[in-house]
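>>> Mind looking at a prediction? Sequence and model below.
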Amino acid sequence: MRLYFDNAFLRELPGDPASGPGLRQVHGAAWSRVEPTPVAAPRLVAHAAEVADMLALAADDVASPDFAAVFGGNALLAGMDPWAANYGGHQFGHWAGQLGDGRAISLGEALTADGARHELQLKGAGPTPYSRSADGRAVMRSSIREFICSEAMHHLGVPTTRALSLVSTGEAVVRDMFYDGHPRPEPGAVVCRVAPSFIRFGTFELPASRGDVDLLRALAEFCVWRDFPWLLGEHAGRPLGHLQLEHLFDEALFAAWFREVCERTARLVGHWMRVGFVHGVLNTDNMSILGLTIDYGPYGWIDDYDPDWTPNTTDAQHRRYRYGWQPRVAHWNLARLAQALSPLFADAAPLQAGLDAYAATWAECERDNACAKLGLEGGEDVDLALMRDLQALMHRAGADMTNCFRALADIDLDAPQPSLDPLRAAFYDQRRLAEHAPALEDWLARYAARCRADGLPHEARVARMRAASPRYVPRNYLAQQAIDRAAAGDEAGIHELLDVLRDPYGEQPGREAFAALRPDWALDRAGCSMLSCSS
């Protein structure tokens, strides 16, 4: 098993003079060296073959006991130089100070033959200087959820970190899932996460909060150089030190960088809203500078359409991170990033321009989502109003978001009065549907008229709708079923679910059960509707 490492994050940025997992406040440094804590019996439970291929790892590499040893935290390959990153963040709207990688340890930055950079990071590999009162470990249930969702999001076309492997540790981890005084031992696991960069908004917030402008500037220059090299134009690929000596990192370059971060974030949120994903804990330390979905914790998938739903029990009272608020929370988080970066600018105008670009890009994404999911070519304001009216009816009548949008493509729009029949199976309560049926039929009549005015051929309209609205998503109850089977000794459910989610937009005859409505037993079941940050 060969991987070539170029650990630029360690080479180019200042580090913690101390090493090891002892808890401490780390000043003037972007990282701390710390090695994974070995586990009793690492065993590969599952891996994503696509990610292994991306890293040029052969099937024999994955099958080797060395693979589980390395990606379970018991061994290192040549060139690996593990570290935990130092960052802060706003959590639930309040500044939380230093946070850092509390249960994530990066092994190194692997370079592949195509020149791509892939940071390999173990989640659940033991304590770091940033673990606070935690043990740095992860349980199997949360690790299965992260492993499955990371790959599902990729196949859905949503920007995301990836998951290479899921390794059981052979050790128990004690967790109080709902922080209610009932801890219990659970099987431990380690997920290997893969991304070009794990830098997040909070990476810049921490030095800014401490008045450490030198580190703030170093981080910004490094991030542009490594993660946004196209912004350097003809200077891309040159050594960072040379570019710094030539003072190429000026305000205009930082402004272009911030604008791209804002636009990427808007497009990311647009994808979340399109597929019905709720992150659940959109703190600034969980926002990727590259516009990736990062840190899968108490996430959830909309079943019955409810813009006020949050899967996070910690957020149950205020619902800050509810589905419908994700666009505004992302904007708020970007404003915190702008505040952190302000020492690099003479005035706020370029930063405000970036925030304005977020608003414009999100508005464009919202219009595009409406057109795609409704099968329209237009993009007019009427299309957005049509979508919002449908969403309001879906909420009142209790429609399943995924199945309702999927079934919408089956409506006969040439009928004098389009029938609700193709949609009926997408509603959870037929009595509620009957109550709102007249309003839904009125909407269908308006929709049919709009489609006729649009002029998009039937086949093109259906293809457009099905490309935007998945048939299969990793619903919470599906993940919980895989978790329950694994707990009973049957890990095949993990592989079956992952295989279905590799083709989320296809019909997949024989697998219709994976597209079924949320069953009644899952409505109040832990892991299906109720999740915490330790889930």
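Good, I have the coordinates. Numbering: from 1, shown residues only.
>>> Please make it C-alpha for all contacts and neighbour counts, starting now.
Noted.
>>> three-state assignment of Ser197?
coil (DSSP: H, G, I helix; E, B strand; the rest coil).
>>> Helix, strand, or coil at the nearest residue in space to it that is not next to it in sequence?
Closest residue to Ser197 apart from its sequence neighbours, by Cα to Cα, 6 or more residues apart in numbering: Glu119 at 6.2 Å. Here Glu119 takes the strand state, with states given by three-state DSSP.
>>> any idea how far Glu119 lies from Ala256?
In this view, Glu119 and Ala256 are 25 Å apart by Cα to Cα, to the nearest Å.
>>> Wait, Gly300 touches His279, no?
Yes. Between Gly300 and His279 there is a contact under Cα atoms under 8 Å: 6.7 Å.
>>> you'd agree the residue nearest to Ser197 is up against Val194?
Yes. Taking Cα under 8 Å as the definition, Glu119 is a contact partner of Val194 at 5.6 Å.
>>> got another, please set it beside the one above:
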Amino acid sequence: MTLKLNIKDKFNKELPADPILENSRRQVSEACFSFVTPKIPSNPSLIHVSPEMLNNLGLTKEDSETKDFLNLVTGAEIFPNTKPYAMCYAGHQFGNWAGQLGDGRAINLAEIEHKNKHWALQLKGAGETPYSRSADGLAVLRSSIREYLCSEAMFHLGVPTTRALSLSLSGDQVLRDVMYNGNPDYEKGAIVARVSPSFLRFGSYQIFPSRGDVDTLKTLVDFTINTHYSHLGKPSKAVYIAFMKEVATRSLDMVIHWQRVGFVHGVMNTDNMSILGLTIDYGPYGWLEGYDHGWTPNTTDNTHKRYSYGSQMQITHWNLFQLANAIYPLVEDAEPFETILNDFPKEAETAYRDMMRSKLGLKVEIESDGELIEELEKVLHTSETDMTIFFRNLANLKTSEYQEWWSIISNAFYKPNEINGDIKDSWKHWFSNYGKRLAKEQSTDQERKLEMNSINPKYVLRNYMAQLAIDDADKGDYKLIEEFFNLLKKPYDEQPTSEKWFSKRPEWARNKVGCSMLSCSS
């Protein structure tokens, strides 16, 4: 290969490997990964590349136009002196212990250093691994477009996230049952090259104590601290506790950002929780259209709504309990872990209130702000109200003209004719309180608007937008992928020529598969 990458592999050199080299489905013990070779695609082609991630890895636009680059990001050729691998981990899925899971359709190619930053490069959809269970290890264009666009969009929203380097077609057809209803069909195979400082997740640590393997657990935790949390000091019991505390803090920061922008992950299993507090594994995610704490995009979760928008902070807390249980054997003292976990709900409540205050443009902290926020959440649920449009337009309200609220936010309502009677009175009451509250702020209306518009995005990857891009891409038209990729680089800017994407979900998308109903099928 002519590509020049500064390969600095650590994971597959410093951690114990699965000694079995054949690519067969099996239980893997006392190992953090298994060596595996990606499946060679039949006719790979590149759809899109992220210029920012190219630069982060030390590559150029010219590099991305070469055959070597295409071969790298589709698994057609292994980069010299590297040994690809799939990670071994376990996890709780929908609250139930699932045992060994692992990278069933992800293959880590190499680790790259550039400008003092360390990146792991991974292919999603590049073939089976020992952890694929009954699956084929492949991915389809539909889900790959969603992951590629969303991970980059989240970065520009300021949300902690893994990122994406490229989106490619494999040239193969992949059989999938989209809604798990017994109607499988062939779809275009695709591969996303995704990038992160690490793809370690909570489940990476859970698997070893579940098997009584404390030695490998210690090896992995020590590696994680030395590699990603070295500022905490050398591994020790005190540092293990500090490590747990920082993972909790980072995880809370991540989910608060989700709540801020209206993102619903959809499948917050412990194997989908990054140890670095990054959004990872973009599966059946969705963006709130109507503001609804009970909404989940995942059809599998439709009955119990475990992973609904309003439950994400509580689920983060539950997942942290599982991580603490996994790390406990290294400390053998429950009290410090209990303190971290018991403090989390109060910290989450404070962080959430501060986040909501920022969305409302409130800088001066007043005790009654909690009541104002609670009242707003109640009234937002009285009629379907677009979250993104409501908060973005709220910045246009002038403190002395709060009685003009209807003209400011009316286009956020999906059914404006419902806003009458008690519902309208509730809105009037809230805006009266909000107007009086704004009068206690020291900033001008213009200053507040600028601040609110830096927190409340104008453009997010609405579910129907992603589906439009998918529908066109299925026909070989990738213009919307490019348009959305660039639009979402500046989600807080006005972008007047893109105003059509600042609009409520169209009615045709209300019950369309891919817009309101999503599955884990990818």
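Nice, I can see it. Note that the coordinates shown come from a computational prediction; the quantities given were computed from them, not determined experimentally.
>>> ok so, going back, could you pull up the residues touching the residue nearest to Ser197 of the first structure?
Neighbouring residues of Glu119 of the first structure by Cα atoms under 8 Å, 6 or more residues apart in numbering: Ser106, Leu107, Gly108, Glu109, Ala110, Val194, Ala195, Pro196, Ser197, Phe198.
>>> Now do the same for it: its match in the second structure.
Aligned counterpart of Glu119 of the first structure in the second structure: Ala120 (TM-score structural alignment).
>>> number of nearby residues for His271 of the first structure?
His271 of the first structure has 21 neighbours, counted by other Cα atoms under 10 Å.
>>> Identify the residue of the second structure aligned to it.
Looks like His271 of the first structure aligns to His257 there (TM-score structural alignment).
>>> give me the element the corresponding residue of the second structure for Gly102 of the first structure is part of.
Per TM-score structural alignment, the equivalent position to Gly102 of the first structure in the second structure is Gly104. Gly104 of the second structure is part of no helix or strand when elements are defined by DSSP states H and E.
>>> Give the closest residue to Gly104 of the second structure in space, chain neighbours not counted.
Leaving aside its sequence neighbours, Gly104 of the second structure sits nearest to Ser132 (Cα to Cα, 6+ apart; 3.8 Å).
>>> What is the burial count for the one you found?
The burial count for Ser132 of the second structure: 22, using other Cα under 10 Å.
>>> For the second structure, which residue occupies the most central location?
Thr279 (3.3 Å; Cα atoms, centre = their mean).
>>> Helix, strand or coil: sort out the counterpart of Val267 of the second structure in the first structure for me.
In the first structure, the residue paired with Val267 of the second structure according to TM-score structural alignment is Val281. Using three-state DSSP, the structure places Val281 of the first structure in coil.
>>> quick one: Gln481 of the first structure and Arg475 of the first structure, what's the gap?
Gln481 of the first structure sits 10 Å away from Arg475 of the first structure, going by Cα to Cα.
>>> Compare neighbour counts for those two and give me the winner.
Arg475 (22 against 16).
>>> Could I get the contacting residues of the alignment partner in the second structure of that one?
Counting by TM-score structural alignment, Arg475 of the first structure lines up with Arg462 in the second structure. Contact analysis of Arg462 of the second structure by Cα under 8 Å, 6+ apart lists Gly286, Trp287, Glu289, Arg505.
>>> Fine, thanks again, bye for now.
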